[in-house]
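**Student:** Sequence and computational prediction follow.
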Amino acid sequence: MGDRPRTTTGVRGVPGDPLVDRFGRVHRDLRISLTDRCSLRCTYCMPEQGNEWLARSSILTVDEIERIARVAAAAGVTTFRLTGGEPLLRADIVEVVRRLAAIRTPRGAAIDLAMTTNGIRLADLVEPLREAGLRRLNISIDTLRRDRFHELTRRDRLPEVLAGIAAAAASGLRPLKLNAVAMRGVNDDEIVDLVEFALAHGAQLRFIEQMPLDAGHTWDRASMVTRAEILETLAQRWRLTPVPGRGGAPAEKWTLDGGTATVGVIASVTAPFCGQCDRLRLTADGQLRNCLFSTGEYDLLGVLRGAPGVHGVPDAGDAAIDAGVDAVLRACVAGKLPGHAIDDPAFLQPARGMNAIGG
């Protein structure tokens, strides 16, 4: 289901050095997918039936996730984002958060621990997650209409998502962000409504250009609502002022009517931010990716399970395993390309869908 793992031959750098690629980008953000399974079947992501799930035996354990995260933190990673699939489907999700929240940087600072979720189980879990150390939430919501939500996700679960958003808003976790994929003829008539909904919940709405990451490979550029079109629609309702200092953040932000409220746009297709990208991605089955659109992966699962001590039992092999994990991290960073080249005629869509890569 995935791409062929790469080797670590010829890697420069030693444990403790920052993760810097050939283009000078310092990598500080690790997206950790906890599962490829999801409680929804969004049309732009997964088929309704016939999905080929990862074998449970290949899914990283909590101990393995923690080990990779500790090695990454020692190499300068300061942000972990938990993704899926749907991360709240993991029965041990609170323990995952607790373990990762306990990790510190080499200078003793706390890790910035965030999560992207569809919100369906959030009403019950937001307080345990907050108490365990979760600091930020992104919640996906593409429409406020129940009939449209059912059609788009093939599941009638909008009330649960709305309850999750309300619980997150009440929890005090900030910043709270709501993500919406803008699609022509599907939800592009709700752009203003979605922003107003986010504002009412103390959240920032972030619109995402639809990307070629569906498992069925049916992406059509013509159906994508572009950054320019999103901004044009928003400008009919609010005065937009660009927020400077984006850095490596995926979203450009604008203030609304000169106030403190903001809206974001992630324009990976029409205005890619590859030059500032500081992210790596870990799949649920232990493969490391240096780009969302990568066609290659670097195998961490084999490093972890090819030696003793990977399930939290200290022994003489632990240092060697950590060194192996560090070497794979550095190989992955060293192999990163300058950009994803979606606009290149030779662009190849990744073999995995978004649910199996991790958002």
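**Tutor:** Arrived safely, thanks for sending. Numbers count the residues shown, from 1 in each chain.
**Student:** rest of the way, CA atoms for contacts and neighbours
**Tutor:** Fine.
**Student:** Would you map the strands across the stretch 201-350 of the chain?
**Tutor:** 203-209, 240-242, 252-256, 262-266, 279-282, 287-289, 297-299 (DSSP state E, counting those that start in this stretch).
**Student:** Out of those strands, which is closest to residue 65?
**Tutor:** In terms of C-alpha to C-alpha, the element of the strands of the stretch 201-350 of the chain nearest to residue 65 is strand 279-282, at 9.3 Å.
**Student:** Okay, buried residues for the longest helix along the chain please.
**Tutor:** For the chain, the helix reaching the highest residue count under DSSP state H is reported as helix 318-334. By neighbour count on 16 or more other C-alpha atoms under 10 Å, the buried set for helix 318-334 is 318, 321-322, 324-334.
**Student:** next up, a second structure to put side by side with the first:
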Amino acid sequence: MKDGHMRDIRYLRLSVTDLCNYRCQYCMAPEGVEKRPHSEILSVEECVEIGDAAVACGIRKIRLTGGEPLVRRGIVDICQGLSELNGLEELCLTTNGSLLPQLAGPLRRAGADRLNLSLDTLRPQRFQEITRLGSLGQVLDGIQAAEEAGFSRLKLNVVLMGGVNDDEIPDFIELTRTHPWEVRFIELMPMGPCAGWERSRFLSADEVLRRFSGLVPLKDSGVARRFQVPGWAGTVGLIEPMSHRFCSSCDRIRITADGRLKACLHSRQELKLRGLHGEALREAIRRGIASKPERHHLTEDGSETPRCMNEIGG
């Protein structure tokens, strides 16, 4: 289905929880978020019903997000239900990877096609400082478990932060020498706890090109500008919501864990879907797609976006 600006909307990011087992400094407060009653969060059945309605409206790819989607009870059942939808071409998850040693196999068998892993540093002490609760070793074990389960061509998402992890740009790119992964550097957005950080923390993704010579441009795919060192196994992606808006090619909508459709990550406009069924649900999704704004209006202080990333779906 096309939105009001003739973009073909084919991609849904469906949040299944706003909870996380990490407390990343740029995403969440040290104490985390207040746990909601189960009744306020989409059930397994509602997730599948909404996914089915979205596919009927032209969605062909669904990515499950959070918070951390793997802490969600029933995540394998959600994957199983969505993977069986007629017309869905791709089912993906974005995860911090810490629970993949236990869940990579069940997720793959349930029909998940691809994984993106959030990994902001390759240094154990720094990893603990950024995540507050995480262990780098768990994530590395999770990557191994994902590959053993049959997830190929993993994507590693690195939020680029000046004075925090920008000195690791060459180390991350070096991973693509022998691994068929895509390392994606994502510009830090002024949302939630990091909205008031000093400006030096917010780097343009072009800094990657300045810090590492030898990257050759590839044909763009989706929101990322892609590069590769000739002869290396993997690729490098730059995702630039701040310095290079990609709104003109944005093909996605989002649904929050409490069942509200957001046609743009940074818009205050939300459309309630819970309680709707059948044609009423499909019509609401169509209205949401039609209302998608031409471009986002994220301000430097993050004031345009009322929810934190873990509440929207990262």
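**Tutor:** Yep, that arrived. Fair warning: this is a prediction, and the values are worked out from it, not measured in the lab.
**Student:** For residue 27 of structure 1, find the nearest of the strands of the stretch 201-350 of structure 1.
**Tutor:** Of all these, strand 279-282 comes closest under C-alpha to C-alpha, at 5.8 Å.
**Student:** quick one, what contacts residue 263 of structure 2?
**Tutor:** When contacts are counted by C-alpha atoms under 8 Å, 6 or more residues apart in numbering, residue 263 of structure 2 is found next to 252, 253, 254, 269, 270, 288, 289, 291, 292, 293.
**Student:** let's go with 10 Å and repeat that
**Tutor:** Contacts of residue 263 of structure 2 were listed using C-alpha atoms under 10 Å, 6 or more residues apart in numbering, and they are 3, 9, 12, 251-255, 269-271, 285, 287-293.
**Student:** Now check it against structure 1: what is it aligned to?
**Tutor:** Superposed on structure 1 with TM-score structural alignment, residue 263 of structure 2 falls opposite residue 290.
**Student:** And residue 306 of structure 2, by the same measure?
**Tutor:** Checking TM-score structural alignment: residue 306 of structure 2 goes with residue 351.
**Student:** Run a quick neighbour tally on the aligned partner of residue 21 of structure 1 in structure 2.
**Tutor:** When structure 2 is aligned by TM-score structural alignment, residue 21 of structure 1 is paired with residue 3. Number of residues near residue 3 of structure 2 (other C-alpha atoms under 10 Å) recorded here: 19.
**Student:** Thought residue 291 was touching residue 3 of structure 2, still the case?
**Tutor:** Yes - between residue 3 of structure 2 and residue 291 there is a contact under C-alpha atoms under 10 Å: 7.0 Å.
**Student:** So residue 171 of structure 2 sits against residue 121, correct?
**Tutor:** Yes - with contact defined as C-alpha under 10 Å, residue 171 of structure 2 reaches residue 121; the gap is 9.3 Å.
**Student:** More neighbours: which of those two?
**Tutor:** Neighbour count, other C-alpha under 10 Å: between residue 171 of structure 2 and residue 121, residue 121 has more, with 24 against 12.
**Student:** Chain neighbours aside, what residue packs nearest to that one?
**Tutor:** Nearest non-adjacent residue to residue 121 of structure 2, counting by C-alpha to C-alpha, 6 or more residues apart in numbering: residue 127, 5.7 Å away.
**Student:** So the one you found: helix, strand or coil?
**Tutor:** helix (DSSP: H, G, I helix; E, B strand; the rest coil).
**Student:** The stretch 1-150 of structure 2: helices as residue ranges?
**Tutor:** Remark: helices assigned in the stretch 1-150 of structure 2 by DSSP state H, counting those that start in this stretch are 44-56, 75-83, 100-109, 124-131, 136-149.
**Student:** between these, which one is nearest to residue 203 of structure 2?
**Tutor:** Smallest distance to residue 203 of structure 2 across those (C-alpha to C-alpha): 17.1 Å, for helix 124-131.
**Student:** mean deviation of that closest one from structure 1?
**Tutor:** Aligned to structure 1 and superposed, helix 124-131 of structure 2 gives a mean residue distance of 0.8 Å (mean C-alpha distance after the TM-score superposition for structure 1).
**Student:** Read off where that helix ends up in structure 1.
**Tutor:** Aligning helix 124-131 of structure 2 against structure 1 (TM-score structural alignment) gives residues 146-153.
**Student:** Name the surrounding residues that touch the matching stretch.
**Tutor:** For stretch 146-153 of structure 1, contacts defined as C-alpha under 10 Å, 6+ apart pick out 39-46, 48, 141-143, 145, 154-159, 186-187.
**Student:** right, and the helix or strand after the longest helix of structure 1?
**Tutor:** helix 354-357 (DSSP states H and E).
**Student:** how far out from the middle of the chain is that next one?
**Tutor:** Computed by C-alpha atoms, centre = their mean, to the nearest Å, the chain-centroid distance of helix 354-357 of structure 1 equals 10 Å.
**Student:** For stretch 230-249 of structure 1, which outside residues touch it?
**Tutor:** 25-29, 182, 188-189, 191-192, 195, 207-209, 226, 228-229, 252-259, 262-266, 273-279.
**Student:** measure the aligned partner of residue 180 of structure 2 in structure 1 to residue 170 of structure 1 for me?
**Tutor:** If you follow residue 180 of structure 2 across to structure 1 using TM-score structural alignment, you land on residue 202. Per C-alpha to C-alpha, to the nearest Å, residue 202 of structure 1 is found 9 Å from residue 170 of structure 1.
**Student:** Could you do residue 197 of structure 1 as well?
**Tutor:** According to C-alpha to C-alpha, residue 197 of structure 1 stands 15 Å off from residue 170 of structure 1.
**Student:** do the same with residue 206 of structure 1
**Tutor:** Distance of residue 206 of structure 1 to residue 170 of structure 1, given as C-alpha to C-alpha: 20 Å.
**Student:** What of residue 83 of structure 1?
**Tutor:** 22 Å.
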